[in-house]
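Asker: What follows is a predicted protein model with its sequence.
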Amino acid sequence: MTTMIQGDQLRAIALGRGPVSKAVPTLSATTFQLFTVSGGQVLITALWGVVTTAIAATGGTLALQVDPTTGDTATVVTATDLGTNDAAAGTVIGVRDQGDGTTDFAESGFALRDLVVPIGDVELVGASGVDGGITIYCTWIPLTDGATLVAAA
């Protein structure tokens, strides 16, 4: 049987550009710039993580925020303790709607979808006691002609 559409072409049709990834090999109580948006707004069509070094049961949390160049910083994923039961290396991290108006990180959760991001940064925020490492991936499409999303330097 002939394959008319290759895997990368199908992914581009369904999810847009990417995936773009940013590794955070050592999590700590700091803010990590993951992705930088320039030239206009983009739509993140999928965002997820993969644990690279186990996140132990230490009580630290991770949150996700959008920090625009102009406007207010907004929390997108509420601070979540991923190490309650140890998140082993290789574990996929997605999100779950908690039914209370918040979205939390979750092991084997859903990809975060349909996030409009203005010019600025997408950031991972660590809190005291968090450890381990993670790589965050995203796919995206430009909403404004000339808009781009790249892994932060």
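Answerer: Good, I have the coordinates. Residues are numbered from 1 along each chain as shown.

Asker: Going by C-alpha atoms from here, please, whenever you check contacts or count neighbours.
Answerer: Fine.

Asker: State which strand of this structure is the longest.
Answerer: Longest strand of the chain, by residue count under DSSP state E: strand 42-53.

Asker: helices or strands next to the helix or strand following it in the packing?
Answerer: Counting by DSSP states H and E, the element after strand 42-53 in chain order, helix or strand, is strand 62-68. In terms of contacts (3 or more Cα pairs under 8 Å, 6 or more residues apart in numbering; DSSP states H and E), strand 62-68 is packed against strand 74-80, strand 120-126.

Asker: Included below, for side-by-side comparison, is a second structure:
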Amino acid sequence: MYPRQRQNPDQVIVTKISGSKSGSLSFMVSLDSKLHHHWSVNGKNQIIMEGSCPTKRIPPKLNENDNPKGIQFSAILDLQISDVGTINVLDDNKLKIEGSDWAVMLLVASSSFDGPFTKPSNSKKDPTSESLSTFNLIKNLSYADLYSRHGIL
């Protein structure tokens, strides 16, 4: 009997898109959420989105001092393209890819959820630091490496 392989060892969602002709791949990519969030572009090929989930439904009248901290979240979208093509930043929150042969998108996400017995306001987890740490572990792996590591036995 073989040991069961972990189905998501790198904690990343990976997608590869290829064009049918050299230089024919062009598209825009961004991150969005219905929850309170903000984004920034890190370098030329990475979007970082950070936000928070409310702890409860906010009543119509909220005191200024009552600002309950909910679960915080972070997502990092990293884009890698072929040597042919360009990536441009639009509106500080979108990446526009033009004239590429292929693109690999890596999505890493984390939250400050620290178990069912820890209040969100007491969590010490930093989701952006965790997402960046996860990304740093996989950034030098090729698409083929990631694909083979995530295979299901």
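Answerer: Here it is on my side, so go on. Because the structure is a prediction, the values reported are computed rather than measured.

Asker: And the TM-score between these chains?
Answerer: TM-score of the superposed chains, computed with TM-score structural alignment, normalised by the length of structure 1, equals 0.30; 67 aligned residues with a Cα RMSD of 4.0 Å.

Asker: Tell me how many other residues surround V66 of structure 1.
Answerer: Residues near V66 of structure 1, counting by other Cα atoms under 10 Å, number 24.

Asker: typed the wrong thing, it's S129 of structure 2
Answerer: S129 of structure 2 has 12 neighbouring residues, counting by other Cα under 10 Å.

Asker: and the next element down the chain from the one helix or strand M28 of structure 2 maps to?
Answerer: Taking DSSP H and E as the criterion, M28 of structure 2 maps to strand 25-30. Sequence order places strand 36-42 as the next helix or strand after strand 25-30 of structure 2, per DSSP H and E.

Asker: by contact count, what packs against that next one?
Answerer: Applying 3+ Cα pairs under 8 Å, 6+ apart, one finds that strand 36-42 of structure 2 makes contact with strand 46-52.

Asker: Can you name every helix or strand that the strand it packs on contacts?
Answerer: So strand 46-52 of structure 2, by 3+ Cα pairs under 8 Å, 6+ apart, packs with strand 36-42, strand 72-81.

Asker: Quick one: closest of these to I138 of structure 2.
Answerer: I138 of structure 2 lies closest to strand 72-81 among these, at 11.0 Å (Cα to Cα).

Asker: I'd like the next helix or strand past that closest one.
Answerer: strand 86-90.

Asker: still on that earlier bit, and the helices and strands packed on strand 46-52 of structure 2: which comes nearest S18 of structure 2?
Answerer: Closest among those, once you apply Cα to Cα, is strand 72-81, at 9.8 Å.

Asker: re the thing from before, and the angle for the strand holding M28 of structure 2 with strand 36-42?
Answerer: 130 degrees (axes from the mean of the first three to the mean of the last three Cα atoms, to 10 degrees).

Asker: List the buried residues for strand 25-30 of structure 2?
Answerer: 25-26, 30 (16 or more other Cα atoms under 10 Å).

Asker: these two touch, right, L47 of structure 1 and V122?
Answerer: No: counting by Cα atoms under 8 Å, L47 of structure 1 does not reach V122; the two are 10.8 Å apart.

Asker: Counting neighbours, go ahead and name the busier of those two.
Answerer: Shown here are L47 of structure 1 and V122; by other Cα under 10 Å, V122 has more neighbours (26 against 22).

Asker: what's the closest non-adjacent residue to the more buried one?
Answerer: What sits nearest to V122 of structure 1 in space, not counting adjacent residues and going by Cα to Cα, 6 or more residues apart in numbering, is V66, at 4.6 Å.

Asker: That neighbour reaches L124, doesn't it?
Answerer: No: contact between V66 of structure 1 and L124 fails when scored by Cα under 8 Å: they sit 9.0 Å apart.

Asker: for the closest residue to E98 of structure 2 other than its chain neighbours, what are its contacts?
Answerer: Using Cα to Cα, 6+ apart and skipping residues adjacent in sequence, the residue nearest E98 of structure 2 is S26, 4.3 Å away. Shown in contact with S26 of structure 2 (Cα atoms under 8 Å, 6 or more residues apart in numbering): 96-100.

Asker: of those residues, buried ones?
Answerer: By 16+ other Cα under 10 Å, the contacts of S26 of structure 2 give 97-100 as buried.

Asker: What is the burial count for N88 of structure 2?
Answerer: 13.
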